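> got a predicted model here, sequence first, then my questions.
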Amino acid sequence: MRFLSTLAFIVLLSACSSVIEGTSQEIVVNTVPEGANCALEREGQIIGRVDPTPGGITIEKTKHDLNIICSKDGYQEATFFNKSDVAGATVGNIILGGGIGWIIDSASGADNKYTTPVNITMVPLE
């Protein structure tokens, strides 16, 4: 019985990042000036848009980085590289849940996070 209780406890904690961090994240994009159209691109595919800025969009987290490409009439196109980083709950998950928890969170994207808010200054055309 004690073994089953311990096993149940480990299973419940095994997806710590999934529970604490979740598998999706809102990315807020601010531009100077406001009113830009920004595409979020991952692995060459547009996964969403913030139009107009400022605004936010909820995306699924993965290990793949994002490029945020903003355009506005009268301004040069601006790009922001948003690196997929390790979520804070991942370390605790590895310690408490061991390899099982990390595998679950890695597969779901819960062990990743992106920078937010993103602040982009656009340069006027000459």
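Right, received. Where do you want to start?
> please count neighbours and contacts with C-alpha atoms only from this point.
Will do.
> give me the buried stretch members for the helix or strand encompassing Ala107, please.
Using DSSP states H and E, Ala107 sits within helix 89-108. For helix 89-108, burial by neighbour count (16 or more other CA atoms under 10 Å) applies to 89-91, 93-94, 96-98, 100-106, 108.
> out of those residues, which one sits closest to Gly55?
Here the nearest of these to Gly55, counting by CA to CA, is Ser108; it sits at 25.5 Å.
> does that closest one touch Thr23 like I think?
Yes - taking CA atoms under 8 Å as the definition, Ser108 is a contact partner of Thr23 at 6.2 Å.
> which neighbours do those two share?
The overlap between the contact sets of Ser108 and Thr23 (CA atoms under 8 Å, 6 or more residues apart in numbering) consists of Lys61.
> take this one as well and set it beside the first:
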Amino acid sequence: MTLAAITSVGCSTITQNENQTLLLTASYQGNPVDAECRLKNDKGEWYSEAPASVSVRKSNEGLEVTCKKEGMPDGILKAISRVAGSMYGNIVFGGGIGAMIDHSKGVGYDYPDQLPVKMGESVVVDKKPNKQTTAQQTTH
């Protein structure tokens, strides 16, 4: 194996896509609902009706999701962006240059695969186990 091949093994830019497909769902009091949703991070903004599979641009920043349905309180979700395993390969094999490129492009990060929006609540989802938190929204 050549030195170039060894040093490129961990590069997310080569091994990963700039986009990630996520499963977006919405529920109200435990029942699935159709809702109009906006997903936003520092790389862009996407609109979709839940439930759906949505492709978003990866980022090192969190993904904010707001869903609306007439007659229901809004559902808000924040998906935490976490370093993908391939980013560590960049640091080990690439001396950090690949990691800097992947960081700026966002490809070295992933969001949780599922975005379960709960109408009337503010939820944070994280790929790390036991990291989901929920807060009730107050309506005025």
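That came in fine, so what should we check first? Note that the structure is predicted; figures quoted are calculated from it, not measured.
> got a TM-score for the two of them?
The TM-score (TM-score structural alignment, normalised by the length of structure 1) is 0.78; 117 aligned residues with a CA RMSD of 2.4 Å.
> residues near Gly56 of structure 1, how many?
If you count neighbours by other CA atoms under 10 Å, Gly56 of structure 1 ends up with 19.
> whoops, Ala52 of structure 2 was the one
14.
> then Leu3 of structure 2?
Neighbour tally, Leu3 of structure 2, other CA under 10 Å: 8.
> next: the one 10 residues further on.
Burial measure for Thr13 of structure 2: 21 neighbouring residues, criterion other CA under 10 Å.
> what about it, which SS state?
Three-state call for Thr13 of structure 2 (DSSP: H, G, I helix; E, B strand; the rest coil): helix.
> quick one: map it onto structure 1.
When structure 1 is aligned by TM-score structural alignment, Thr13 of structure 2 is paired with Ser18.
> can you tell me how far the residue lying closest to Ala15 of structure 1 once chain neighbours are set aside sits from Gly88 of structure 1?
Among residues not flanking Ala15 of structure 1 along the chain, Gly101 sits closest, at 4.7 Å (CA to CA, 6 or more residues apart in numbering). Between Gly101 of structure 1 and Gly88 of structure 1 the distance is 14 Å, computed by CA to CA, to the nearest Å.
> which residues touch the nearest residue to Ala36 of structure 1 once chain neighbours are set aside?
Leaving aside its sequence neighbours, Ala36 of structure 1 sits nearest to Lys72 (CA to CA, 6+ apart; 4.9 Å). With contact set as CA under 8 Å, 6+ apart, Lys72 of structure 1 has these partners: Gly35, Ala36, Asn37.
> with respect to Thr62 of structure 1, which of those is nearest?
Comparing the contacts of Lys72 of structure 1 against Thr62 of structure 1 with CA to CA places Asn37 closest, at 23.3 Å.
> the closest one contacts Arg49, correct?
Yes - using CA under 8 Å, Asn37 of structure 1 is in contact with Arg49, at 7.2 Å.
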